[in-house]
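# what follows is a predicted protein model with its sequence.
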Amino acid sequence: MRRSAVTAVIAAVAVICGGAALYGIAGPDSNAASAQCGTAPKAAAALDALATGEVAAFQLAAEPEYLGGLTFRGENGEERALSDFAGKTLLVNVWATWCAPCRREMPALDRLQAAEADARFAVMPISIDLGSRDKPAAFLKSVGASNLPLLTDPSTEIFNDLKRRSLALGLPVTLLIDPKGCLLGHINGPAEWDSADGVKLVQAAKEGA
């Protein structure tokens, strides 16, 4: 009851912010995902008790879902894929400068990156703003996010893929991904990721990897 009620509220907020967006790339077939990520739902289930408080809207991955093929532009504008970061637990946040909840959430993600980033974990915010990188760069500076990398997807394909997978309802959407590139769970809408609740969830995912 708690999870469904909270999820419904967050979904409504996310749709308001992201209703105009249509984005994406195609993922691997279900057989490939099962082969790569067959144990991920069990690992996700171990996080269930930690999806409380500030991260109560965290939705566990119920089926194998491989996300390593998602591509974006790196800090120097080069093409990257999440699979390039194999071996790390990732908190991938898809956002845009026009999204008001994204502005409220970004400082918390920046603080989480400062406190928890290491060889086994990273926060990866990916802007889907069209055009040049100047606007998302200015946004990060304006909210004081000095610890986060500037990652972009001006093709807006990532969000469309997440929509096709029924993972994204709007912006922001945040995904917790294991070192194999497999989904552990996600949140639609903002969350206080540097809260005690958020940190416990991230640390448990990192330790369980």
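Yep, it's here. Computed from a predicted model, the values in this text were never measured in an experiment.

# only C-alpha atoms for contact and neighbour calcs from this point on.
Will do.

# where's Gly131, which helix or strand?
When elements are assigned from DSSP states H and E, Gly131 belongs to no helix and no strand.

# confirm that Pro179 sits in a helix.
No: if the criterion is DSSP: H, G, I helix; E, B strand; the rest coil, then Pro179 is coil and not within a helix.

# from memory it sits against Gly87, does it?
Yes: counting by C-alpha atoms under 8 Å, Pro179 touches Gly87, with 4.3 Å between them.

# those two: which is more packed in?
In terms of neighbours (other C-alpha atoms under 10 Å), Pro179 is the more surrounded of Pro179 and Gly87; the figures are 20 against 15.

# try this one side by side with the last:
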Amino acid sequence: MHRSFLVAFALLVSACGQEMDQPAANNEAQAEAEGPVKGVDRSHKGEAAPDAKFTNPDGEETSLAEFRGVPVAVNLWATWCAPCVKELPTLNALARTHDKDGALGVIAVSQDSGPQGSVEAFLSKLKVDDLGAYHDPKMALSGALNAQVLPTTILYDAQGREVWRYVGDLDWTSAEAAKLLAEAGAPQKG
């Protein structure tokens, strides 16, 4: 295994279970010293989506470039991450709502190292049927995004530029989420 993969995996595993009750308004110096803080992070605003490859629900290689032309919310999650599992039903509801209007793409990319079939089975067991089983067993996407905490959700505009990232779990059907999603031109729902 590559050393960078092991370092990224260790960061994600250790960070997923941490409580992050600090307010998102911490100053940048404090945030850097303490690591990622739950909430909105705009420090990557304007950055282009990485070209990292991952697997789509059909088992074919894809990248975020496939989603250009419409704003897209990209969620990085794993089956072993309790906050990730907690928010999956709300992401599913968001995907169901926006699949109808086509104004926002919603993808949840599993960072599990197991086979794609295990991700499909996990989503099926949770009755999360509006999110496809996107899978990144090599964690290429989370590594390219330097995502240190799961879950992390990144909103991209229609041109593939980052608007913000949300570190930690969120109820994606809430008014707070609707307000954030509207920043990329997605209509407010909920």
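That came in fine, so what should we check first? Just so you know, these numbers come straight off a predicted model, no measurement behind them.

# superposed, how do the two chains score by TM?
Overlay of the two chains. TM-score (TM-score structural alignment, normalised by the length of the second structure): 0.74; 156 aligned residues with a C-alpha RMSD of 2.3 Å.

# on that earlier part again, list residues touching both of Pro179 and Gly87 of the first structure?
Contact criterion C-alpha atoms under 8 Å, 6 or more residues apart in numbering; residues shared by Pro179 of the first structure and Gly87: none found.

# three-state assignment of the counterpart of Val109 of the second structure in the first structure?
Under the alignment (TM-score structural alignment), Val109 of the second structure pairs with Ile126 of the first structure. Three-state assignment for Ile126 of the first structure (three-state DSSP): strand.

# ok, now Gln148 of the second structure?
Classification of Gln148 of the second structure using three-state DSSP returns coil.

# return the residues in contact with the equivalent of it over in the first structure.
Under the alignment by TM-score structural alignment, Gln148 of the second structure pairs with Leu169 in the first structure. For Leu169 of the first structure, the contacting residues are Ala11, Ala14, Val15, Gly18, Gly19, Lys163, Asn188, by C-alpha under 8 Å, 6+ apart.

# and those, which is closest to Ala44 of the first structure?
Asn188 (16.8 Å; C-alpha to C-alpha).

# could you report the neighbour count for the residue nearest to the closest one when sequence neighbours are not counted?
Nearest non-adjacent residue to Asn188 of the first structure, counting by C-alpha to C-alpha, 6 or more residues apart in numbering: Val173, 4.6 Å away. Val173 of the first structure has 24 neighbouring residues, counting by other C-alpha under 10 Å.

# list the contacts of Val173 of the first structure.
Counting by C-alpha under 8 Å, 6+ apart, Val173 of the first structure touches Asn93, Val94, Trp95, His186, Ile187, Asn188, Gly189, Pro190.

# could you export these as JSON lines, including secondary structure?
Below are these laid out as JSON lines (three-state DSSP):
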{"residue": "Asn93", "secondary structure": "strand"}
{"residue": "Val94", "secondary structure": "strand"}
{"residue": "Trp95", "secondary structure": "strand"}
{"residue": "His186", "secondary structure": "strand"}
{"residue": "Ile187", "secondary structure": "strand"}
{"residue": "Asn188", "secondary structure": "strand"}
{"residue": "Gly189", "secondary structure": "coil"}
{"residue": "Pro190", "secondary structure": "coil"}
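
# which two in those are spaced the farthest apart?
Across those, no pair lies farther apart than Trp95 and His186, at 13.8 Å, counting by C-alpha to C-alpha.

# what about the strands in the second structure?
Using DSSP state E, the strands found in the second structure span residues 39-41, 54-55, 61-62, 72-77, 105-110, 134-135, 152-156, 162-167.

# these into CSV, with extra columns for distance to Thr90 of the second structure?
Below are the strands of the second structure laid out as CSV (distance: least, C-alpha to C-alpha, whole Å):
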stretch, distance to Thr90 of the second structure
strand 39-41, 17
strand 54-55, 22
strand 61-62, 24
strand 72-77, 12
strand 105-110, 11
strand 134-135, 17
strand 152-156, 13
strand 162-167, 14
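
# so which of the ones you listed gets nearest Lys127 of the second structure?
strand 105-110 (14.4 Å).

# so which elements touch that closest one?
When contacts are defined as 3 or more C-alpha pairs under 8 Å, 6 or more residues apart in numbering; DSSP states H and E, strand 105-110 of the second structure packs onto strand 72-77, helix 82-101, strand 134-135.

# how big is the offset of it relative to the first structure?
By mean C-alpha distance after the TM-score superposition for the first structure, the fitted strand 105-110 of the second structure averages 0.6 Å away from its aligned residues in the first structure.

# just give me how far that strand sits from the chain centre.
Relative to its parent chain, strand 105-110 of the second structure has a centroid offset of 7 Å by C-alpha atoms, centre = their mean, to the nearest Å.

# between helix 82-101 and it, find me the angle.
150 degrees (axes from the mean of the first three to the mean of the last three C-alpha atoms, to 10 degrees).

# report the central residue of the second structure.
Asn75 (1.6 Å; C-alpha atoms, centre = their mean).
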